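J.: Okay, predicted coordinates and the sequence, questions at the end:
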Amino acid sequence: MAAGAPRIFVSHLSGVAVFDPTGDQVGRVRDLVVMLRVGRRSPRLLGLVVELTTRRRVFLPMTRVTGIESGQVITTGVLNVRRFEQRPTERLVFGDLLDRRVRLVETDEEVTVLDLSVQQLPARRDWEVDRVFVRRGKGGAFRRSKGETTLVEWSAVTGFSLEEQAQGAESLLATFEQLRPADLANVLHHLSAKRRAEVAAALDDDRLADVLEELPEDDQIEILGKLQEERAADVLEAMDPDDAADLLAELPEEEKERLLSLMQPADAADMRRLMAYEEKTAGGLMTTEPIVLRPDATVADALARIRNPDLSPSLAAQVYVCRPPDETPTGKYLGTVHFQRLLRDPPYTLVSSLLDDDLQPLTPDAALPVVAGFFATYDMVAAPVVDEAGSLLGAVTVDDVLDHMLPDDWRETEFHLDDEGGAHGT
């Protein structure tokens, strides 16, 4: 970009695709790296943190960026794939600078940083931060406030070099609000422990629960330990029961019991029941909240339950027909009705007439290899777990089987898709 290049706001770069000169996508922008300078000089924009299709995060120097236009970044094609590591003199724009409380030099008024803009210097390949978009008064990007927003020169504010003790997270979350939970979990994992806690505190309970389920165990424990106990209990209740039970099982006994005592009695009972099973058995893997219907329910009833957007695809793949009571442990388990079968029959058809009752359900003590073999043999994505009395205890889903069969550090393992869509580890 030459002299007179347009100003680019960093919020518009979040998640932008990065392409090589041939038009092949190499990754997406996840952050910007700047170096603060003494006095009121504008920071240099050193480069971009790019997440490759392998999920590895690498550093792309701005000297190798040939263009930023139409929602994309074009590179020279030369990319060092060494994993990015932040140096002490560097600051991450999304991770360290957004949502900071700084002061206007002229009035000494405290303001919140909502965004920054960058611009290429005339006749050079250097870039720098030139403006700061701030809000007067308290509040971030999603918080309603009467504070006025304004765009000021970098030199008009002070306070970026100070360690922020209570940095907000609203503007950072705004840049990542469209990410899937697994991708947002990856963002959190790469933040500092301090920033990770701030972002977790800003997420609502359901969103945080979804993200926690995708994080490595150490991150889960760290984040949960920094929440107020009442909120930690609420987040655990919002998690899938099997994931929440796995997390609780890793906590010290005293802390675990304290959190259980703060949960709703029914949820706490589910947690205790799940923790009573060995971890790598059907009982330890199952969720206690599958779709349960009575024999007199219709196809229309089943489809209405499956439409619930909060259900995972694997749980929505089938319904389980049982005698009352409907909550697990249920009355006598009668059989399973698969989603495809529901689509082939009239809405008024009773689910009891569509049962797949040929397959033997899993027992709660079935070991992980037995469970995996069941899924592989019968091409299932979910399977019922039934006790000796014939009551449905829950359902195991294929994603939970994979979670426990992969290495403990699988979330750190890089993967990529080949030209035919196959995934490979590296």
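T.: That came through, no problem.
J.: hey, let's count contacts and neighbours off CA atoms from now on
T.: Fine.
J.: From the contact counts, what lies against whichever strand or helix holds D301?
T.: Element membership of D301 [criterion: DSSP states H and E] is helix 299-306. Packing contacts for helix 299-306, counted by 3 or more CA pairs under 8 Å, 6 or more residues apart in numbering; DSSP states H and E, involve helix 339-344.
J.: Contacts for the helix it packs on, please.
T.: 299, 302-303, 316-319, 354 (CA atoms under 8 Å, 6 or more residues apart in numbering).
J.: in that helix, what counts as buried?
T.: By 16 or more other CA atoms under 10 Å, the buried positions in helix 339-344 come out as 339, 342.
J.: elements contacting the following helix or strand past that helix?
T.: Note on helix 339-344: by DSSP H and E, the next helix or strand toward the C-terminus is helix 368-378. The contact analysis (3+ CA pairs under 8 Å, 6+ apart) places helix 368-378 against helix 398-405.
J.: Got another one to weigh against that:
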Amino acid sequence: MAAGAPRIFVSHLQGVAVFDPAGDQVGRVRDLVVMLRVGQRPPRLLGLVVELATRRRIFLPMTRVTAIQSGQIITTGVLNVRRFEQRPTERLVFGELLDRRVTLTETGEEVTVLDLSVHQLPARREWEIDRVFVRKGRKGGAFRRAKGEALTVEWTAVTGFSLEEQGQGAENLLATFEQLRPADLANVLHHLSAKRRAEVAAALDDDRLADVLEELPEDDQIEILGKLKEERAADVLEAMDPDDAADLLGELPTDEQERLLSLMQPGDAADMRRLMSYEDRTAGGLMTTEPIVLRPDATVADALARVRNRDLSPALAAQVYVCRPPDETPTGKYLGTVHFQRLLREPPPSLVSSIVDTDLQPLDPEAELPAIAGFFATYDMVAAPVVDEAGSLLGAVTVDDVLDHMLPEDWREQEFHLDEEVATDGS
């Protein structure tokens, strides 16, 4: 949904059909999942509860929703068909927020919630509830006709929804630190007790927990993963960058590795096994299996659209790799690289195959860390392709992963302790 698009009342989403990118219906919307926040801040819309044809209810993150239009919802990517389980910090809109009695802040009058509207924040992929449709007078069911004046007010004009400022529950802690970067939230978790750390990890959504795990020391990662239910642990591993997830899996006992791999989507599990087959400090062990791959007949406009993906790290977005089909790693024959700056200088209709850089030699998957670091330093690279003997692109190594493995093993813990000392000194 484009920035500036009109708000959508949730009553219009009840039972709406959900379609995949090919146009096939995958299910219908049965509820919306939101996260309440401290004070009067509008809640975040996390995703949708979608009922499949099999009656199984799954969670569809809003980051996978590409359009809400004409009574239908379009998704992108592969759906996770595991059964939806509500987290402690989550609220169901139809199940828990509608038909609820709240109070108008200005008058102190109790009203009944009949509907809520959601909108997408400008230039961001986040959605919020912004307005509340209420009815004064006696309580009436959601969407029912009842006596009393009906009006639409801003979220901040009512009380009775939001989290209280007091309390030590995990949801209050999460709300307080919601705006922190993953590395900063990892710092917070690192200094919590094991019990509190487990409570907060259980309350985080999968994507947020995955981002935070990538920033934690190895011991904390293993501890947190071990306290999650196995199905959820597998979901979180799938949400992590493949190389980071493979590193974490590699630290677990073999039988636990196999149990978690068996619970993953087959494609994700195959990526994990492939990455774990390489030595840790080699290009194969450091690479991610999800670089931007384009066919030779793709245009510069196609490439720029892929680069704009907000989920990509700056290093992965710095260049695209042109390969013959198949497009997923390991690909068909690797043809070369196109750098982001070159894309900006070319007409959008131009084919990427006409501007591909073939001079730069790719990394061998068995190349060791010193050679990789020398390659990055010599050619001023932030990412580099990894290609096997058959000429297939296996993945890409990014500079952050090189630095991560060149620093001392306990560098994350040293950074956390340094932050603690600075805070103590008041500097």
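T.: Okay, I see it. Note that the structure is predicted; figures quoted are calculated from it, not measured.
J.: List the TM-score for the superposed pair.
T.: Laid over one another, the chains give 0.59 as their TM-score (TM-score structural alignment, normalised by the length of the first structure), with 264 aligned residues with a CA RMSD of 2.4 Å.
J.: which outside residues touch the helix holding D301 of the first structure?
T.: By CA under 8 Å, 6+ apart, helix 299-306 of the first structure touches 291, 293, 316-317, 319, 342, 345-351.
J.: go with 6 Å
T.: 316, 342, 347, 349, 351 (CA atoms under 6 Å, 6 or more residues apart in numbering).
J.: Superpose on the second structure and give me the mean offset of it.
T.: Here helix 299-306 of the first structure, set against the second structure after superposition, deviates by a mean of 0.3 Å using mean CA distance after the TM-score superposition for the first structure.
J.: Compute the distance from the centre of that helix to the centre of its chain.
T.: Counting by CA atoms, centre = their mean, to the nearest Å, helix 299-306 of the first structure is centred 29 Å from the centre of its parent chain.
J.: thinking again about what came up before, highest neighbour count among the contacts of helix 299-306 of the first structure?
T.: Most neighbours among the contacts of helix 299-306 of the first structure, by other CA atoms under 10 Å: V351, with 27 neighbours.
J.: could you measure that one against A297 of the first structure, distance?
T.: 6 Å (CA to CA, to the nearest Å).
J.: and if you look at L203 of the first structure?
T.: L203 of the first structure is 38 Å from A297 of the first structure, by CA to CA.
J.: now swap in Y320 of the first structure and tell me
T.: Taking CA to CA, one finds Y320 of the first structure at 11 Å from A297 of the first structure.
J.: before we move on, what about D357 of the first structure?
T.: 17 Å.
J.: can you check D210 of the first structure too?
T.: 30 Å.
J.: Could you pull up the contacting residues of the residue sitting nearest the centre point of the first structure?
T.: For the first structure, P181 is the residue whose C-alpha lies nearest the centre (CA atoms, centre = their mean; 2.3 Å). The contact partners of P181 of the first structure, taken as CA under 6 Å, 6+ apart, are 210-211.
J.: so what corresponds to it in the second structure?
T.: Aligning on TM-score structural alignment places P181 of the first structure opposite P182 in the second structure.
J.: And for D357 of the first structure?
T.: In the second structure, D357 of the first structure lands on T358 (TM-score structural alignment).
J.: Test my guess that its match contacts V338.
T.: No. T358 of the second structure is not in contact with V338 according to CA atoms under 6 Å; the separation is 9.0 Å.
J.: out of those two, which sits in the busier spot?
T.: Counted by other CA under 10 Å, T358 of the second structure and V338 do not tie: V338 has more neighbours, with 21 against 12.
J.: May I ask you to confirm that that one belongs to a strand?
T.: Yes. Counting by DSSP: H, G, I helix; E, B strand; the rest coil, V338 of the second structure is part of a strand.
J.: Enumerate every residue touching it.
T.: Contacts of V338 of the second structure by CA under 6 Å, 6+ apart are 319-320, 356-357.
J.: Could you pull up the residues touching A367 of the second structure?
T.: Neighbours of A367 of the second structure in contact, by CA under 6 Å, 6+ apart: 282-283.
J.: how close does it sit to A210 of the second structure?
T.: For A367 of the second structure relative to A210 of the second structure (CA to CA), the value is 28 Å.
J.: now P61 of the second structure
T.: Relative to A210 of the second structure, P61 of the second structure is positioned 14 Å away (CA to CA).
J.: Please apply the same query to G391 of the second structure.
T.: Counting by CA to CA, the gap from G391 of the second structure to A210 of the second structure is 32 Å.
J.: Same question for T152 of the second structure.
T.: For T152 of the second structure relative to A210 of the second structure (CA to CA), the value is 38 Å.
J.: So for these two, which residue has more residues nearby?
T.: The neighbour comparison of T152 of the second structure against A210 (other CA under 10 Å) goes to A210, with 24 against 16.
J.: Secondary structure class of the aligned partner of that one in the first structure, three-state.
T.: Using TM-score structural alignment, the partner of A210 of the second structure in the first structure is A209. Using three-state DSSP, the secondary structure recorded for A209 of the first structure is helix.
J.: Settle this for me: A209 of the first structure is touching E237, isn't it.
T.: No. Using CA under 6 Å as the test, A209 of the first structure is too far from E237 to be in contact (8.5 Å).
J.: residues contacting T299 of the second structure?
T.: By CA under 6 Å, 6+ apart, the residues touching T299 of the second structure are 349-352.
J.: If you map those onto the first structure, which are still there?
T.: Mapping the contacts of T299 of the second structure onto the first structure (both residues aligned by TM-score structural alignment, their matches' CA atoms under 6 Å) leaves 349-352 still in contact.
J.: Show me the helices in the stretch 201-350 of the first structure, by range?
T.: 205-212, 217-226, 229-238, 241-249, 253-262, 265-275, 282-285, 299-306, 339-344 (DSSP state H, counting those that start in this stretch).
J.: Just name the most buried of those helices.
T.: Neighbour counts (mean count of other CA atoms under 10 Å) averaged over each of the helices of the stretch 201-350 of the first structure peak at helix 282-285, with a mean of 30.
J.: Not counting sequence-adjacent ones, nearest residue to E231 of the second structure?
T.: L263 (6.4 Å; CA to CA, 6 or more residues apart in numbering).
J.: quick one: the equivalent of the one you found over in the first structure and K226 of the first structure, what's the gap?
T.: Counting by TM-score structural alignment, L263 of the second structure lines up with L262 in the first structure. Taking CA to CA as the measure, L262 of the first structure falls 16 Å from K226 of the first structure.
J.: Which residue is the nearest non-sequential neighbour of R131 of the second structure?
T.: E154 is the one closest to R131 of the second structure (CA to CA, 6+ apart), at 4.5 Å.
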